[in-house]
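Chemist: got a sequence here, can you build the structure:
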Amino acid sequence: MIYRDLSTNPGTAGTPPSPPRNRLSDESSPYLLQHADNPIAWYPWGDEAFEAARREDKPIFLSIGYSSCHWCHVMERECFSDPEVADLMNDVCVAVKVDREERPDLDGLFMDICHIQNGNGGWPLNLFLTPEGRPFFAATWLPKRTTGRMPGLTDILPRVKWLWSMQREDVIRGADSLAETLAAHLKFVSGGRVGAASARSALNELQGLFDPQWGGFGFAPKFPAAPRLLFLLEQARSAINSTQERETLLGMADLTLRRMWRGGIHDHLGGGFARYATDEQWLVPHFEKMLADQALLLLTAALAHEIRPDPFYRTLAEDIVGCVQRDFTAPESCFRTSLDADSEEGEGRYYLWTEEEVLRLLPEGDRGLFCAAYAVLPGGNFGHEMTGMRTGQNILYEASTVTELSRRYGIRATEAEDRLARDRAILLEARSRRTPPAVDDKVLMDWNGLMIGALARASSAFGQTEWRLSAERAALFLQKALPDPRGSWRRRYRGGEAGIPALPGDYAALLWGVMELHRAAAAAGARKKQLRDWLRYAESLTGKLMEEFWDPEDGGLFLSSSDDPNIFLRRKTASDDAAPSANALAAMGLAELSSALGERSYMERAREIVACFARAAALRPLDHLSLITASGMLRPVRAAEAESETDEGREPPAEAAEAQSEEAPVSAAEPREDEGTPRSHPERSRRDRAAARSERRLSRTRRSGLRDR
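Modeler: Coordinates of the predicted model:
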């Protein structure tokens, strides 16, 4: 009650205070909407929150998470919904909520702060900031009350209030020091080139971290670490490495994929993969499924199959695509963001089984076989993450191979495989009748770009035309839904509306994805007009990316906009996280675009990006694997005008006709009829000439049996 009294305005004695206003109900983010009924006076990130902090002379409490995060749900339930915590929070701070998937620029900036202060990070990410936006305290999940060495919010908040009132100069000095430390950490000298030494150093580090028994890198918890797998595969196809080295690198990626496939991180009934496993054997997952993870693992399977075709990679790819088509594909043909870790019954309950449930559902003759195959135990094989106590539940993981089972039960391997497939279908149907996890149905430009590129690459690797067409439909929808009338793009689509200005990672990921689509369409024999339209699509993305985020002084791309006054530091880095960095993806996309168009300026810009971060990559190669891969794509550009004019009349090679997308991309160089699009970029004439040259060059490409549209 003391905190409610302290917040009462003068002159209102005896009048019950009005309830605090929570401002999240008008937001589109599913994560923010999960907190819209909290008794905390949440603000979304923006000027209004910072103006309130300065007006009320309060620090800011910033909490960052995402909708499918289990521990975000725990903190919402135990802290943010609690009246005692809310009274403290509303008295001490101005509270701000951020969806990390909507604002990866903010998440990356403040996660760096958390790592500097604590040596680790995670979500939910919670910080205290000055009203000018400078952080002075960072932590991850926090309980309501102090438990052991874990401080609780009910103890932290009064301490913050006292420090802000009594020792503010020290707090501000600490915040300034923390900001300077981060700025020094991010500071680098641009220039140089990424050479073979950086790649060799990175490989040595990866081999030192590799787990030769269970695959993956390091110890628990284990993440798929897709940029590391992709780097291994790129090096496995590089002639710079010896035959034996290439075999070793492919083997590391292959073992990791196979161990993940057998583990509980893989959904053996519905397909796809959870975000990470809590143990080194990939058995116990954190159950949320993320679109970006599915995209990058699909790409990994495609690249591995390109190096050495294997039925396992095809099965892996079909498994992921099946999950994406069923659970992630929106009616608009684009892709949703994630599936929650929790359902009504609790964390992971949607995916867990008691032995009694399995025995009741399966045919009598299959029960022993299935339980042996997937480690279904009477007392359960799944323990509580915090206590380790058995819950009676089982997570399905492949404990025995089909070959081992056929020997044990005296049946043919094909029979065992068929029976297990039938049993999985029975359990999947039964699971579909449970209350499913919530779907975060927002559409993100960057993650859709990754899925578009992965589907396109996989369509070529596995001969799946429909996968390419699915990628085309998504790319065409984004092209219609995300640009604003000024030609800039928005990064999020939900409920029929687009919002939030696109970030460099959005433009770069979609640029890369569109170039993979162009590659796949060319390989499939698409006609030159469709290929030219994909290139114009890519050029339009490139123009906006460079216009809004290029650093004209030192090169490279800033990771946040220049027009947000509340961001205390504009980061610029090429370090990977769970996905390739924006700068690396931009360099890859630009290199591919340059080669396709015969336009040297794009390759020069890709070189400038790589050169900008070359010294950082030499110092920390393991953090810059995608940039090192991008450096291998830099090559002399053969100008398209050198192509023979007689190419137009060459007889195309014979090919099988195949279906194409119902519509070609909207040409970025041409205004749409329904928009007041301003006249084109000043370099339009140069680009049109380049496109014309490309058309002549691409005329040698195999043609499909359909007419151009």
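Chemist: please count neighbours and contacts with C-alpha atoms only from this point.
Modeler: Will do.
Chemist: where's the strand or helix carrying Leu585 relative to the chain centroid, distance-wise?
Modeler: When elements are assigned from DSSP states H and E, Leu585 belongs to helix 582-597. Its chain's C-alpha centre and that of helix 582-597 lie 19 Å apart, by CA atoms, centre = their mean, to the nearest Å.
Chemist: now stretch 572-580
Modeler: On the basis of CA atoms, centre = their mean, stretch 572-580 sits 11 Å off its chain's mean C-alpha point.
Chemist: ends of it, how far apart?
Modeler: 14 Å (CA to CA, to the nearest Å).
Chemist: for it, which positions count as buried?
Modeler: Lys572, Thr573, Ala574, Ser575, Asp576, Ala579, Pro580 (16 or more other CA atoms under 10 Å).
Chemist: picking that back up, elements contacting the helix holding Leu585?
Modeler: helix 504-523, helix 528-549, helix 600-612, helix 625-631, helix 684-698 (3 or more CA pairs under 8 Å, 6 or more residues apart in numbering; DSSP states H and E).
Chemist: TSV for those helices, including mean neighbour count and distance to Cys371?
Modeler: As requested, those are arranged in TSV below (neighbours: other CA atoms under 10 Å; distance: least, CA to CA, whole Å):
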stretch	mean neighbour count	distance to Cys371
helix 504-523	27	41
helix 528-549	21	50
helix 600-612	23	52
helix 625-631	26	41
helix 684-698	17	56
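Chemist: now for Gly122: which residues touch it?
Modeler: Met111, Thr140, Trp141 (CA atoms under 8 Å, 6 or more residues apart in numbering).
Chemist: the structure of the following sequence is requested for comparison with the preceding one:
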Amino acid sequence: MPNKLAEQTSPYLLQHADNPVDWWPWSPAAFAEAARRGVPVLLSVGYASCHWCHVMAHESFEDAATAEYMNDHFVNIKVDREERPDVDSVYMDVTVALTGHGGWPMTVFLTPTAEPFFAGTYFPPRPRPGMGSFRQVLTAVTEAWRTRRDEIEESGADIARRLAEAATRGPASGLAAEITPALLDTAVAGLSARFDARHGGFGGAPKFPPSMVAEMLLRHSARTGDARSLEMVAVTCERMARGGIYDQLAGGFARYSVDATWTVPHFEKMLYDNALLLRVYLHLWRATGSALAERVVRETAAFLLADLRTPQGGFASALDADAVPADAVPASAAPAGAHPEEGASYAWTPAQFVAVLGPEDGRWAAGVFGVTEQGSFERGTSVLRLPADPDDPARFAAVRAALAAARATRPQPARDDKVVAAWNGLAIAALAEAGALFDEPDWVRAAEQAAVLLRDVHLVNGRLRRTSRDGRVGVNAGVLEDYGDVAEGLLTLHQVTGDPEWLALAGTLLDIVRDRFAASDGGFFDTADDAEVLLRRPRDDSDSATPSGQAAVAGALVSYAALTGSTEHRSAAETTVARVAPLLARDARFAGWAGAVAEALLAGPAEVAVVDSPALERLARLGTAPGAVVVTSGPLTVGRETAGVYVCRDFVCELPARTAAEVRRQLGVKVAS
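Modeler: Next up is the predicted model:
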């Protein structure tokens, strides 16, 4: 019999709807039930494509005896962190503070007043060295609650007080600092010191795609001419594109690499990673003309449209890391009761290559893709890599197509098909800009359709909702990153299409941010002033897998100010970035998007109006000037009747450019048009 998650829209929650655990969604009713029964709350936080969330669910939440104990002694709440990033943020801070590390699945024990007193991440079904079993943890918490409840409640109240006090002290990044060229130089020098010159990226294993940092470095290189900044991006992007983190058969990037060489990925494919990386590779191509970067852009865009697009025109959140393993290619039907395994869809053996391609092509392709008898992954299987482009492109294309077709017959990873507003905003920006530069109108149309979905479904009573699924909007309010990333996507779409509706809607969203999310000391909170009250009001300056809400809004404010001439929006952006500046100078790995916005502010940014010059329009969009806005209609074109490309910065305009050479000089165009 389904539990209380059966009516939810989140695919992650629905995965647990048939657990024997009597799960509750996050709600006042759940805490009221805990108070009525006099028991603690077990809060479990994860997301649909999380591998270890699936593992813990199979080992513990599907186990009847464990579930019975949980039901008898706790009120159990399941949260999708992608639907409720505010809840996740608050209790992740607790988990890190209590244990020294964080991650998902996250397990937190709360009092009936939502105050935390014990936390952890994954707990195994049996004890391991240095780690108790989940049942041992449950038993210990139950016994402590029975014998020392007053002490536990006092401890929970103390933790809650400390969280609240930390929030009132302001951002951990320190006092605001002026945005100067020297500050950006310091940030880049710090990145250079941490750069892995051999494999690309920053630091060691595990290694995540540094999308926001790459944008900052590309803009820094464009503004200053610094070759080192461009080199760090170029090396990192090439190593990722040739590694196992990139899907060598169908395009698209996995979440991260478990090693420092980009060889073995954590196989889930997230919308946000691919949207951000599509734009990084697009901007790298714009700066260098790299054929590899262009290929990655085209393949990643194709992946988004083929695998993540929903029937309603939005983009799904993710593809799972796991699938039911297949022992042969093509795969037979999955055995009854078989459990998914990580990477099962993507890993290969030499024998499987031969089975698909025949002996000669199979052995050749195994050499091209680095598939060996020893394997680079588990149980003698290999993740496909492409250390170098093969010398026979036609043969390569044929074997690649055959392998992709064979892989499609295998059991496929599940798809988390909820639509997250922020991540769709990132996809809209990437596809619209890439479509304009590569003359791919289908990409622009896909961006428009996603924008229509956000406007028609996610905008409820003038406010954004965080998620939808199958065209049904969720109940959770949009958070700061939703407003910032959606506004960014709409502003990019306006520049590409010329449709004034998208500019106006972006302005409306930014007005809501300034009215409902503003903090008295500058910058913004992650939740609105009328959002659900938690232990503290979340406010995070640092990037994680996506740009921080602060940086996302700052970037949209800068673009909106450049498009409209609004000094108020520019001033708000400057204040917000200044708050993050100390973190940027200390470790730009966690403030890359703020750094990219700072580069745009230092560069102007360029305000480009193309008037009656279609032959020069694409060339203007190829410019590398940091944060430049380029339009053919709207406020920037008013009063300009003479044909040409008008470039202004900081209220100062150059003479209209009427030749390709002039446009190239004024906007830093690097590639052939």
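Chemist: what does the superposition give as a TM-score?
Modeler: After superposition, the two chains reach a TM-score (TM-score structural alignment, normalised by the length of the second structure) of 0.85; 611 aligned residues with a CA RMSD of 2.8 Å.
Chemist: picking that back up, next, format the helices and strands packed on helix 582-597 of the first structure as JSON lines and append distance to Ala591 of the first structure.
Modeler: Shown next, in JSON lines, are these (distance: least, CA to CA, whole Å):
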{"stretch": "helix 504-523", "distance to Ala591 of the first structure": "10"}
{"stretch": "helix 528-549", "distance to Ala591 of the first structure": "11"}
{"stretch": "helix 600-612", "distance to Ala591 of the first structure": "5"}
{"stretch": "helix 625-631", "distance to Ala591 of the first structure": "8"}
{"stretch": "helix 684-698", "distance to Ala591 of the first structure": "15"}
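Chemist: which of the buried residues of stretch 572-580 of the first structure lies closest to Val358 of the first structure?
Modeler: When these are ranked by distance to Val358 of the first structure (CA to CA), Ala579 comes first, at 36.8 Å.
Chemist: that closest one pairs with which position in the second structure?
Modeler: Counting by TM-score structural alignment, Ala579 of the first structure lines up with Thr546 in the second structure.
Chemist: any idea which helix or strand carries the residue lying closest to that match once chain neighbours are set aside?
Modeler: Nearest non-adjacent residue to Thr546 of the second structure, counting by CA to CA, 6 or more residues apart in numbering: Tyr272, 6.8 Å away. Assigned by DSSP H and E, Tyr272 of the second structure belongs to helix 271-288.
Chemist: what range does that helix cover in the first structure?
Modeler: Counting by TM-score structural alignment, helix 271-288 of the second structure corresponds to residues 291-308.
Chemist: what are the buried residues along the matching stretch?
Modeler: Quick answer for stretch 291-308 of the first structure (16+ other CA under 10 Å): 291-306.
Chemist: for stretch 431-445 of the first structure, same thing?
Modeler: Arg431, Pro436, Pro437, Ala438, Val439, Asp440, Asp441, Lys442, Val443, Leu444, Met445.
Chemist: in the second structure, which residue range corresponds to that stretch?
Modeler: Counting by TM-score structural alignment, stretch 431-445 of the first structure corresponds to residues 407-421.
Chemist: now the end-to-end length of that stretch.
Modeler: 31 Å.
Chemist: map Ile156 of the first structure across to the second structure for me.
Modeler: Match for Ile156 of the first structure (TM-score structural alignment): Val137.
Chemist: buried residues in whichever helix or strand that match is part of, which are they?
Modeler: In this structure, Val137 of the second structure sits in helix 134-147 according to DSSP H and E. For helix 134-147 of the second structure, the buried set under the neighbour-count rule, 16+ other CA under 10 Å, comprises Phe134, Arg135, Gln136, Leu138, Val141, Thr142, Trp145.
Chemist: the fifth one and Ile152 of the second structure, how far apart?
Modeler: As defined by CA to CA, Val141 of the second structure lies at a distance of 10 Å from Ile152 of the second structure.
Chemist: what does the second one give?
Modeler: Computed as CA to CA, the Arg135 of the second structure to Ile152 of the second structure distance reads 20 Å.
Chemist: what's the separation between Val258 of the second structure and Gly375 of the second structure?
Modeler: From Val258 of the second structure to Gly375 of the second structure the distance is 15 Å (CA to CA).
Chemist: trace Asn394 of the first structure over to the second structure, please.
Modeler: Looks like Asn394 of the first structure aligns to Ser382 there (TM-score structural alignment).
Chemist: to clarify, my last question referred to Leu535 of the first structure.
Modeler: Checking TM-score structural alignment: Leu535 of the first structure goes with Leu503.
Chemist: which residue in the second structure aligns with Pro104 of the first structure?
Modeler: In the second structure, Pro104 of the first structure lands on Pro85 (TM-score structural alignment).
Chemist: what's around that match, how many residues?
Modeler: 19 (other CA atoms under 10 Å).
Chemist: same thing with Asp91 of the first structure?
Modeler: Asp91 of the first structure: 22 neighbours (other CA under 10 Å).
Chemist: map it across to the second structure for me.
Modeler: Match for Asp91 of the first structure (TM-score structural alignment): Asp72.
Chemist: gap between its match and Pro393 of the second structure?
Modeler: In terms of CA to CA, Asp72 of the second structure sits 63 Å off from Pro393 of the second structure.
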